[in-house]
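Participant: no FASTA, just this:
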């Protein structure tokens, strides 16, 4: 059985540039082996980057030793469901690509809240 998104359809890729996902395959899938639940496909904003950095996860600073160039606003990235929820509650959530956000995210976040932050089409 394939991976499903929060809308009940097939999970779509989030980003291959930069390549994202716990397994670095471009998808915010859930195979049950990711303790961080990187299941939300977020369209990154300055506010979300600052929020994440302030909470111990600096996503904007390049780390070439890990092949990570750092994120910038507009990039799409698989973010942790709990971190997105924290950012949402603080008014700092980034937009979400619903078709690329894994269904298991709904264990942490209401679909209505995700829809309220649905990313506009490219």
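Facilitator: Looks like it arrived, so ask away. All values derive from a computational prediction rather than experimental measurement. Numbers count the residues shown, from 1 in each chain.
Participant: hey, let's count contacts and neighbours off CA atoms from now on
Facilitator: Fine.
Participant: could you pull out the helices for the chain?
Facilitator: Taking DSSP state H, the helices of the chain run over residues 46-54, 81-89, 111-116.
Participant: one more structure, for comparison:
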């Protein structure tokens, strides 16, 4: 069973748009996923612009991949290193702790993740 950063069962990130390395809605860890798509992020205009300028355009539809493009408010499983890069550049999107895989704790502290969490009231 996959666990989230809270040590609880990993919750789904999004089914619409359908996300996850396996397109199963979850930001699970898979050995074959070199990008570690384990951070459930809530897209913002700032992050989408940052990602596009960094060479990963997530907002433009790509019908050949059955990808409608993301917009602000959509939840999406991001690569761990992309979220860390966005954090370092001041463009990190909010995240959903309950749907973010525990392996991100190898790179980023829980304290930092909590500061960006939309499900932060869980701690208060």
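Facilitator: Received the coordinates, thanks. These numbers were taken from a predicted model, which means no experiment stands behind them.
Participant: what about the helices of structure 1, which gets the closest to residue 99 of structure 1?
Facilitator: Nearest of those to residue 99 of structure 1, taken as C-alpha to C-alpha: helix 111-116 at 10.9 Å.
Participant: what about the closest one, how far off from structure 2?
Facilitator: Its matched residues in structure 2 lie on average 0.8 Å from helix 111-116 of structure 1 after superposition (mean C-alpha distance after the TM-score superposition for structure 1).
Participant: Could you check that helix and say which residues are buried?
Facilitator: Across helix 111-116 of structure 1, burial judged by 16 or more other C-alpha atoms under 10 Å covers 111, 114.
Participant: Can I get the helices of structure 1 in JSON lines including distance to residue 21 of structure 1?
Facilitator: JSON lines is the format used below for the helices of structure 1 (distance: least, C-alpha to C-alpha, whole Å):
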{"stretch": "helix 46-54", "distance to residue 21 of structure 1": "17"}
{"stretch": "helix 81-89", "distance to residue 21 of structure 1": "13"}
{"stretch": "helix 111-116", "distance to residue 21 of structure 1": "19"}
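Participant: These: which one's closest to residue 66 of structure 1?
Facilitator: Residue 66 of structure 1 sits nearest to helix 46-54 of all those, at 17.8 Å, using C-alpha to C-alpha.
Participant: and that closest one with helix 81-89, angle?
Facilitator: 120 degrees (axes from the mean of the first three to the mean of the last three C-alpha atoms, to 10 degrees).
Participant: Determine which stretch of the helices of structure 1 is the most buried.
Facilitator: Most buried of those, by mean neighbour count (mean count of other C-alpha atoms under 10 Å): helix 81-89, with a mean of 19.
Participant: follow-up on the earlier one: now for the helices of structure 1, which one comes closest to residue 18 of structure 1?
Facilitator: helix 46-54 (15.3 Å).
Participant: The closest one vs structure 2, average distance?
Facilitator: Helix 46-54 of structure 1 sits 0.6 Å off on average (mean C-alpha distance after the TM-score superposition for structure 1).
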